[in-house]
Structures are given as C-alpha cells and as structure tokens.
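Engineer: Need the 3D shape of this:
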Amino acid sequence: YYAGISIPLGIVMGIIIALLLNAKVKGMAFYRTIFFLPVIVPFAAHAILWKWILHPKLGVVNYIIELIGIKHPPGWFQVPGWSKPALIIMALWASGQAIIIYLAGLQDIPKSLFEVADLDGANWFQKILHITLPMISNVVLFNLVMGLIQAFQFFTQPFIITKGTGRPMDSMLMYNLYLYQQAFKFFNMGYACAMAWMLFVAIILITLFVFKTSKSWVFYGGE
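Structural biologist: Model prediction:
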C-alpha cells in the first residue's frame, strides 16, 4: 500500500514541482532551497516533527482543517485508516532530492526542441507530453528505482512514531519493522534472517523487472 501510493505520487508531484521551479522567475533559487531543505532533516527529527504536526488535537494541520469548517478532522497516526496516508504525506514532504534531480533533467533538455515545437504550433501540454516527458524518462527511471528501494527499506519513521509497535492495530507495522520485532524483540533470528533475504531478493527482482521493461518507455539522448 505504502509503496504503491507514495512512489507514483512522488513521481507525479516531483515532475510538477520541478516544472514550476524551472521557470525563469526572480528569487527562484530561494524556492528551490525551500523544497530541498527537508532532505537534510534527519529521519528521527523528521518523524518527531510530523508526529507533532499531525497530532489530532494539538497539530497544526488539524487546527487549519477545523478553521475551514471541518468539525471532525482525521486522527492521522492514532487511527488505522489514516496512519498510512500520514506516512505517505511525510514521504512526499521529504522528496526534495528527487525534485532537484528532475530539475537537472529539465535543464538538460535542448531549447532548440521547444523552439521547433513553437514553430509547429505546439501548445504547452503537447510540449510537455512529446518533448519534456520523453527527454526526462531516464531521470524518471532513476527516481523510480531509488523510490522502490527506499520504500522497501522504510523503517525509521514508523519505528519512532509507534515506538516499535506498529500500532494502532498494526497499521504501521511495515515489513522492516516486523523484521526488527522478530529479531530483537522475540529473538526469532532464523525467521528474521529469512525475512531479510526475502526482502533482498524482492528488491533485486523488482529492480531487474523495472530495468527490463524500461526499454519500452525510456529514451536516451544517444539513441
């Protein structure tokens, strides 16, 4: 659930924000810095910060939600149905590194391609669809693979927020957290080792599958 939602959202949101940050606007360096800052925040501080921001009663987010007239805002980390969306929000907030990589890919696109498209009468959406996306498809592939690996290794934030329990109702009991419990709480070392090897094999197989299928949608400039 977490990987299936956070990775596609991260790719779409990252490209959109990178397109906005690629605009020629005064003070753009400041805005780029703002989006990158969450990346340098340690995972532990990241988890503690968002545990406070999304607190059902004292959090800033629910305070704003109540101000706009919603009487019963989400319980976030304290409600099973909202805990994973809260984790996804946390992950998207810290996607500045991917955004900067997309931005670098956008700035590497030859301007002559857009000039020719303008002469042919292409609109903004057509240029995005037929020039921008194909030209940054290799960057999308890189961020996709990195996102998959990070999603499979997701551990620190749910561990700190739930104090290693995965509660409520195991809604934040990620694979790595369950592996940790088996190894260092229940001392089922054999089972935990088997889980670790399964995780390793899963990451390898999925990564190989992504690279294998990428030949049909990734464009390289030298081709």
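
Engineer: Could you use CA atoms for every contact and neighbour count after this?
Structural biologist: Will do.

Engineer: end to end, how far does stretch 63-81 reach?
Structural biologist: Chord length of stretch 63-81, first to last residue, is 20 Å (CA to CA, to the nearest Å).

Engineer: right, I mislabeled it, should have said stretch 21-38
Structural biologist: First-to-last residue span, stretch 21-38, CA to CA: 16 Å.

Engineer: now the helices for the protein?
Structural biologist: Ranges of helices in the chain, per DSSP state H, are 2-21, 28-36, 43-53, 60-67, 80-93, 96-107, 111-119, 124-127, 133-135, 137-152, 156-162, 175-184, 189-213.

Engineer: and Pro168, which of the ones you listed is closest to it?
Structural biologist: Evaluated over these, closeness to Pro168 peaks at helix 80-93, with 5.6 Å, by CA to CA.

Engineer: other SSEs contacting the closest one?
Structural biologist: Secondary structure elements in contact with helix 80-93, counted by 3 or more CA pairs under 8 Å, 6 or more residues apart in numbering; DSSP states H and E, are helix 2-21.

Engineer: Can you get me a residue count around the closest residue to Pro134 other than its chain neighbours?
Structural biologist: Closest residue to Pro134 apart from its sequence neighbours, by CA to CA, 6 or more residues apart in numbering: Phe219 at 5.9 Å. Residues near Phe219, counting by other CA atoms under 10 Å, number 16.

Engineer: What's the local residue count around Asp33?
Structural biologist: Quick fix: residue 33 reads Thr, not Asp. Around Thr33 there are 12 residues (other CA under 10 Å).

Engineer: I meant Ala29, not that one.
Structural biologist: By other CA under 10 Å, 10 other residues sit near Ala29.

Engineer: got it, and Pro73?
Structural biologist: Pro73: 15 surrounding residues under other CA under 10 Å.

Engineer: cool, and Leu177?
Structural biologist: Neighbours of Leu177 under the rule other CA under 10 Å: 21.

Engineer: who are the neighbours in contact with it?
Structural biologist: The contact partners of Leu177, by CA atoms under 8 Å, 6 or more residues apart in numbering, come to Phe155, Pro158, Phe159, Gly164, Gly166.

Engineer: give me that answer again for 6 Å
Structural biologist: For Leu177, the contact set (CA atoms under 6 Å, 6 or more residues apart in numbering) comprises Phe155.

Engineer: run this one through as well so I can compare:
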Amino acid sequence: MTATDVQATGVPRTRPATPSRPKRRREGAAWVFLSPWVLGATVLTLLPMAVSLYLSFTDYDLFNPPHWVGLRNYTQMFTEDPRYWRSVVATLTYVVIAVPLQLALALVVALVLKSVRRAKGFYRSAFYAPSLLGASMSIALVWRAIFNDGGTVDHLLGTGGWVTRPGWALLAVALLTVWQFGAPMVIFLAGLQQIPGELYEAAEVDGASRWRQFLSITVPMLSPVIFFNLVLQTIQSFQVFTPAFAVSAGKGGPADSTLFYTLYLYDRGFVASHMGYASAMAWVLLLVIGAVTAVLFRTSRSWVFYASDTDGGAR
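Structural biologist: This is a model prediction of the structure:
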C-alpha cells in the first residue's frame, strides 16, 4: 500500500475489489447462454416496436417510403374516424362480457374437478382441450356455421342466425371465448389444491355452510389466482382477432357489431394499406392495455389476500 492510499486521518483507503477471473468467466458463460434470448428480443420485439413507433407518425402505404406527418394519425383517429370509436365500444363490450363469464365457468368446473376421485386426468384434459383448439380458424368457422342462419342454434331455438343479427353477433363471439375456459380452469384447480383442508374442517365444526365456506375460505385464499387469471384473460381479450375475423368474414359486421379493435387495425393496415394509421392504433392499444393492467394491480390491494401477509389482510 502506497502513501497515496492513506488519507490525512491515517485511515487506509480500501480500493474496490476487481472481479476474479473465475467470476468473469462465469459471467461470460451466462451471457453466451443468454445471447439467443437477447438477440431474439432485440430483433423480434424491440426493433419492430421502434419501427412501429416511427411509422405511427408517418403516412405509409407499404409500397412507398414513409412520409412524416407528425400527430395527424392520432388526431384523425380520435376526431375524424367514427368506425374507430365503434371498434373501441365493441371491444370493451366484448371484454366486459367474455372475461367474467369465462372466469366464472372456469372456477365452477375447477371446483367440480377438485371433488372428482376417478379419471381426474381424463376430465382435466377434456376440459382443457377447447383452449388448444378454440384459437384456430377452423374452430371459428365451425362456430360461425353453428350460429348462422339454418345452423344448430337456429334449429334448436328458432331465433335465426346470431351472426347475422347485430344484437347477437358479438355474444356469439364472446361465447366462443367462454368455451375456451381450459387454461384458467387448470390454474384455478392448482390454486384450489393448495388451500389447506384444515380450514374447511374447522369451518364445518363451526357449522359453516358450503356457500359460507366458499365465500370465507375459498375466495380469499384463491384471490391471488383469481387476480392472475383476471389480468391474463383481460390482456388476451383486448387482442382478440381470429373469432371476430371468422364470424364476420373479416368485415366486422353486421353493422360493425363485431368490429373489434384488432380487426379494424388489420383492416386499416393490410386491407386499406394505411400502415402508419394502423401503427398508431397499435400504440394506443398498448397504452390502454398498460393502463388497464395498472388499474387492476392498483385495485388488487383491497381484495387480493396473500397468506404471507403479517397483518392477515389484503395488500
């Protein structure tokens, strides 16, 4: 240690330790293994997002170079495009209908499967199958045939084809999403299996009914899982595209009742070749989803219960 390493007080000044060679080698190996993910995230996510943000301020038709127009796409979207607002209303209506119904059905089925003793794996796979098949175009086309004029629903109920009636077409699309309850159902079932059985036994000793046990034990203990499914399904519902495209033949009809946001974004970008306008719509959708997610996280403090909380309350 040299004299310059000693301060005026006579206390030796320690130098920052440099990483050892084995540690640097481990860090280098970690970056080597992470490089595919970093490269993929940069090339497939971050770079396209940056390009999309730039295009949202341009007039771009996919064939000619982008022309900078500033905020014109955004002002036109909010003030001059009535179909844009109809797509917003249709999407919000769909989210409000589909998400609660899907989660409620998933929770009911999970509660039933929890009490099943035999062939639980078979039933779990059978109820999960619609989540794997429902997102395909073929299932959406079959769904359209079922709810079309002369289809199964028309023969059973005599109400006419739902997909040709403005008041019913959106409900038909929402039911297709509700039918795909398998993924949240499996998550609910995993959460139910983590609830200690002693809580139900103590409640039975105290004379609590099944409904009281559900409200006082199941719902609070399952609230983190409910919150997780709620956030996940809400984000997915804002981005729904395939069912609306198949049911309305890509037009969002009848009377724009199934003109979901992503369907109108596709129409503006790839049908009308207004890619700059579609990019602006995509960024507004991203901000809205982020805002809705933030609100859900903010409000979760008042109703989501975590067993690790020291005060025994929600956070």
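
Engineer: any idea what the residue nearest to Pro134 of the first structure aligns with in the second structure?
Structural biologist: Using TM-score structural alignment, the partner of Phe219 of the first structure in the second structure is Phe305.

Engineer: ok, now how distant is that match from Arg212 of the second structure?
Structural biologist: Computed as CA to CA, the Phe305 of the second structure to Arg212 of the second structure distance reads 17 Å.

Engineer: Lys24 of the first structure maps to what in the second structure?
Structural biologist: Alignment note: Lys24 of the first structure maps to Val116 in the second structure; criterion TM-score structural alignment.

Engineer: can you put the helices of the first structure in TSV and add distance to Pro73 of the first structure?
Structural biologist: Listed next are the helices of the first structure as TSV, based on distance: least, CA to CA, whole Å:
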stretch	distance to Pro73 of the first structure
helix 2-21	22
helix 28-36	26
helix 43-53	13
helix 60-67	6
helix 80-93	11
helix 96-107	27
helix 111-119	45
helix 124-127	36
helix 133-135	37
helix 137-152	27
helix 156-162	20
helix 175-184	28
helix 189-213	36
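
Engineer: quick one: contacts for Gly75 of the first structure?
Structural biologist: Pro56.

Engineer: Just give me the neighbour total for the counterpart of Ser112 of the first structure in the second structure.
Structural biologist: With TM-score structural alignment as the criterion, Ser112 of the first structure lines up with Glu198 in the second structure. Residues contacting Glu198 of the second structure under the criterion other CA under 10 Å number 9.

Engineer: Check the spacing between Glu198 of the second structure and Arg117 of the second structure real quick.
Structural biologist: 19 Å.

Engineer: try Phe214 of the second structure
Structural biologist: If you go by CA to CA, the gap between Phe214 of the second structure and Arg117 of the second structure works out to 20 Å.

Engineer: And these two? Which one has more around it.
Structural biologist: The neighbour comparison of Phe214 of the second structure against Arg117 (other CA under 10 Å) goes to Phe214, with 15 against 8.

Engineer: now for that one: what does it line up with in the first structure?
Structural biologist: In the first structure, the residue paired with Phe214 of the second structure is Ile128, using TM-score structural alignment.

Engineer: now swap in Arg165 of the second structure and tell me
Structural biologist: Aligned counterpart of Arg165 of the second structure in the first structure: Val79 (TM-score structural alignment).

Engineer: Tell me how far that match lies from Tyr1 of the first structure.
Structural biologist: 16 Å.

Engineer: Please say which of these two ends up with more neighbours.
Structural biologist: Higher neighbour count among Val79 of the first structure and Tyr1: Val79, with 15 against 8, using other CA under 10 Å.

Engineer: can you pull the contacts of that one?
Structural biologist: The contact partners of Val79 of the first structure, by CA under 6 Å, 6+ apart, come to none.

Engineer: and Glu204 of the second structure, how many neighbours?
Structural biologist: The burial count for Glu204 of the second structure: 14, using other CA under 10 Å.

Engineer: hmm, I was thinking of Ile146 of the second structure
Structural biologist: Ile146 of the second structure has 19 neighbouring residues, counting by other CA under 10 Å.

Engineer: just Ile101 of the first structure next, same as before
Structural biologist: The number of residues packed near Ile101 of the first structure is 18, by other CA under 10 Å.

Engineer: Distance-wise, check it relative to Ser137 of the first structure.
Structural biologist: 12 Å.

Engineer: Could you do Lys111 of the first structure as well?
Structural biologist: If you go by CA to CA, the gap between Lys111 of the first structure and Ser137 of the first structure works out to 17 Å.

Engineer: Name the residues of stretch 55-63 of the first structure that are buried.
Structural biologist: His55, Pro56, Val61, Asn62, Tyr63 (16 or more other CA atoms under 10 Å).

Engineer: Rebuild these as a markdown table, extending it with distance to Asn176 of the first structure.
Structural biologist: Listed next are these as a markdown table, based on distance: CA to CA, whole Å:
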| residue | distance to Asn176 of the first structure |
| --- | --- |
| His55 | 24 |
| Pro56 | 26 |
| Val61 | 28 |
| Asn62 | 29 |
| Tyr63 | 33 |
